[in-house]
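J.: Below is the sequence, then the predicted model.
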Amino acid sequence: MAPPNNRRPGFSKRAQYSIFASYLLGILGAILGLLLLLISFIDPQGFSALRTIGAETMAPVSKSLSEIGGATGSAGYEISAYFTAASKNAAMQQELEQNRIEILEARALRQENERLKRLLKLNEEEPDSIAMARLISSTASSSRRIATLGVGSNSGLEPGQPVRSPEGLVGRILETGPTTARVLLVSDGKNVTPVQRASDSLPAFATGRGDGTVDIQPINIGSNPFKGGDLMITSGSGGLYSPGIPVAVVIRKTETGAIGRVLANPAKVSHAIVQPIFQAETMRQIEKTAATVLKQGTGE
């Protein structure tokens, strides 16, 4: 049978001494506390001196305990930081990647806004433009270089009309549907564009090579006056494109002419405007002027 919990110390001297010492210490503590209380009432200054002496006596012990506690807390923090470093590092990497994506998106948005501003400015400078739309797609691996424009005959588009962007000439309308149109790009091998050098109006022809460049041949056979960096613009010959539209810049000479890089790269052009055929617009202006003069002559 288990012994009862409230056993007496019996004849155990150690147990008796322990009980007696605890009682004695309790009585002495009570007496000491009572004395200190009486001293605080009778002699406050003396009690303050005793309190100062006690604080000075316990200061080294308190300091040692404080240092031990600080060291223990610091060690615990370092251990915790070691085990949580991996998760914090992963979270920081994820946040860094998210910030990088946001920066790239903001940079792309800014470039798109700048491109649209240039396009709107071009549209204001060309009051006779027929439509402005997005280039939906363009061929990259086909033998033909054709792009699709997001407007068609419902917006007044017709085959032959020039298509340009702020960077330069994109091409001309090849076919039209009600809401889309196919654009024959300047770099297409069957597209020949009358051009001239911007610096001195030297006439030439630019023929597409199918790889984003054009073959520039001077009209005067036997001479090759081109050099790298020459800017080629439309000359207005042929009555299709209005003069002064940037087409290409010479990147290297050949035996008979030069190779030029097309300025309006369809892969980078998001929007474009469609202009009237230059000769047709000129004829309409001539007819309008003639009708005005005739009306003035008849006195109407």
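T.: Received, thanks. This structure is a prediction, so every number in the text was calculated from the model and none was measured. Numbering: from 1, shown residues only.
J.: contacts, neighbours, all on C-alpha from now
T.: Will do.
J.: Count the neighbours of residue 215 for me.
T.: Look at residue 215: counted by other Cα atoms under 10 Å, it has 22 neighbours.
J.: ok but it is inside a strand, no?
T.: Yes - applying DSSP: H, G, I helix; E, B strand; the rest coil, one finds residue 215 inside a strand.
J.: Helices of the stretch 1-150 of the chain, start to end?
T.: Secondary structure of the stretch 1-150 of the chain (DSSP state H, counting those that start in this stretch): helices at 13-42, 44-125.
J.: mind checking how far the most centrally placed residue in the chain is from residue 110?
T.: Computing the C-alpha centroid of the chain and ranking residues by Cα atoms, centre = their mean puts residue 104 first, at 2.3 Å. Taking Cα to Cα, to the nearest Å as the measure, residue 104 falls 10 Å from residue 110.
J.: next one: residue 97
T.: 20 Å.
J.: same check, this time on residue 253
T.: Using Cα to Cα, one obtains 36 Å as the distance from residue 253 to residue 110.
J.: Also residue 81?
T.: For residue 81, the distance to residue 110 - Cα to Cα - is 41 Å.
J.: follow-up on the earlier one: if we compare the helices of the stretch 1-150 of the chain, which one ends up closest to residue 193?
T.: Closest to residue 193 of the helices of the stretch 1-150 of the chain, according to Cα to Cα: helix 44-125, at 21.2 Å.
J.: Next up, a structure to set beside the first:
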Amino acid sequence: MAPSRDRRPGFSRRAQYGLFVTYVLGIAGAVVGAALLALSTVNPAGFAALRSGVAELTAPASGGIAVVVRGIASVPQAIGGWIDVHGENARLKARMDRAAGALMTGRAAVIENARLRRLLAFRERDEGVVATARIVSTSASSTRRYGLLNAGRWQGVEEGQPVRGPEGLIGRVLEAGPNTARVLLVTDPESVVPVRRLRDGRAALVAGRGDGLVDVRTIDTADGQFRPGDVYVTTGVGGIYTPGVAVAIGTARGTDSAAAQPFARPDSLDVAMVSRQYFAPPPPAPAPSPAPSPSPSPSAAP
């Protein structure tokens, strides 16, 4: 008689060992999770140090995985570009032939501009930048939004410093290790940034939603009508963020709050800049009031 297919694990020594290892790993995982939960409750500073150490160890692997993912994502685009390269080349040649005069004028303007820049010793420099680094990973699969920056205290990065990209504000440094730093993104529910609306200067708050978008919330009841296309920039109120940095653009209408899309997307950024915290200049000292002129005494009258 053929053996039954529904044999229990007890008939196979390999199945018994596999089941035993599964139980051991499950129990070990539960014990480690309970220990980490207890550590985060009893000693938050120690838990933060442990988490920073783990981030230090995993940063090289995260950077390598990010490079591989970017390489794989660029394969379809490279294939499509290779397929269209012949037609695109012909179109570009025809366009260059039609615009030969404009092209020569543009080249002359570029050369002249470069000459004037050298004569004037023109340099664009931001003295507030502390470090320029890469965001090697982000927590896109969680309701909390963090980014891991490939720079830390050894590069001058400290807690509370703002982080921005070429497009706009990314967030602020939450924890800084020796060579890595954890960034609280503007899309995190715990992030609140004071902003103003460009079209009328109305003050508002940008708060994270945890889903890749932000909410723009009114501060007062006057003109709380939010519209799609409204641009919001930092105000510098409360410090930390330098005024005038782009934060988000409105995507929906609302009265008290409305959804908006951040300008900077950490998952597609290659380089991020860490700046010093902004401190508003002190108010000007009041001008001294003129001393009153003495009134003549009655005895001096004739």
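T.: Looks like it came in fine. All figures in this text were calculated on a predicted structure; none of them were measured in a lab.
J.: what's the TM-score for these two chains?
T.: Superposed pair, TM-score by TM-score structural alignment, normalised by the length of the first structure: 0.53. Supporting alignment: 170 aligned residues with a Cα RMSD of 2.6 Å.
J.: Nearest spatial neighbour of residue 179 of the second structure, chain-adjacent residues omitted?
T.: What sits nearest to residue 179 of the second structure in space, not counting adjacent residues and going by Cα to Cα, 6 or more residues apart in numbering, is residue 152, at 4.0 Å.
J.: Tell me the spacing between the one you found and residue 183 of the second structure.
T.: To residue 183 of the second structure, residue 152 of the second structure is 11 Å away according to Cα to Cα.
J.: Where in the second structure does stretch 187-200 of the first structure fall?
T.: Residues 187-200 of the second structure are matched to stretch 187-200 of the first structure when aligned by TM-score structural alignment.
J.: Endpoints of that stretch, how far apart?
T.: End-to-end distance for stretch 187-200 of the second structure, by Cα to Cα: 24 Å.
J.: tell me how far that stretch is from the chain's mean position?
T.: The chain centre lies 13 Å from the centre of stretch 187-200 of the second structure; the measure is Cα atoms, centre = their mean, to the nearest Å.
J.: Ok, stretch 235-249 of the first structure next?
T.: The answer for stretch 235-249 of the first structure is 35 Å, by Cα atoms, centre = their mean.
J.: Likewise for stretch 90-103 of the second structure?
T.: Relative to its chain's centre, stretch 90-103 of the second structure lies at 40 Å (Cα atoms, centre = their mean).
J.: equivalent range in the first structure for that stretch?
T.: Under the criterion TM-score structural alignment, stretch 90-103 of the second structure matches nothing in the first structure.
J.: Could you do stretch 38-49 of the second structure as well?
T.: Going by TM-score structural alignment, stretch 38-49 of the second structure sits over no part of the first structure.
J.: which residues are contacting that stretch?
T.: Residues outside stretch 38-49 of the second structure that contact it (Cα atoms under 8 Å, 6 or more residues apart in numbering): residue 36.
J.: who's more crowded, residue 152 and residue 183 of the second structure?
T.: Taking other Cα under 10 Å, residue 152 of the second structure and residue 183 do not tie; residue 183 has more neighbours (25 against 22).
J.: I'd assumed residue 174 was in contact with that one.
T.: Yes - because the distance of 5.3 Å satisfies Cα atoms under 8 Å, residue 183 of the second structure is recorded as touching residue 174.
J.: give me every residue that touches residue 115 of the second structure.
T.: Per Cα under 8 Å, 6+ apart, neighbours of residue 115 of the second structure: none.
J.: Please identify the residue in the second structure that aligns with residue 119 of the first structure.
T.: Match for residue 119 of the first structure (TM-score structural alignment): no aligned residue.
J.: Next one: residue 119 of the first structure from residue 133 of the first structure, what distance?
T.: Taking Cα to Cα as the measure, residue 119 of the first structure and residue 133 of the first structure are separated by 10 Å.
J.: The alignment partner in the second structure of residue 226 of the first structure: neighbour count?
T.: Mapped onto the second structure by TM-score structural alignment, residue 226 of the first structure lines up with residue 226. The tally of other residues near residue 226 of the second structure (other Cα under 10 Å) stands at 22.
J.: Quick check: the gap between residue 226 of the second structure and residue 81 of the second structure.
T.: 41 Å.
J.: can you check residue 90 of the second structure too?
T.: With Cα to Cα as the criterion, residue 90 of the second structure and residue 81 of the second structure are 14 Å apart.
J.: go on, residue 261 of the second structure?
T.: Relative to residue 81 of the second structure, and taking Cα to Cα, residue 261 of the second structure is found at 30 Å.
J.: and these two? which has more neighbours close in?
T.: Set residue 261 of the second structure next to residue 81 and count neighbours by other Cα under 10 Å: residue 261 wins out with 20 against 12.
J.: Name the secondary structure element that contains that one.
T.: If you go by DSSP states H and E, residue 261 of the second structure is part of strand 257-262.
J.: Residue 269 of the second structure and residue 133 touch, don't they?
T.: No - taking contacts as Cα under 8 Å, residue 269 of the second structure lies outside contact range of residue 133: 10.5 Å.
J.: hang on, the earlier thing: quick one: contacts of the match of stretch 187-200 of the first structure?
T.: 143-146, 171, 184-186, 202-214, 230-238, 247, 262.
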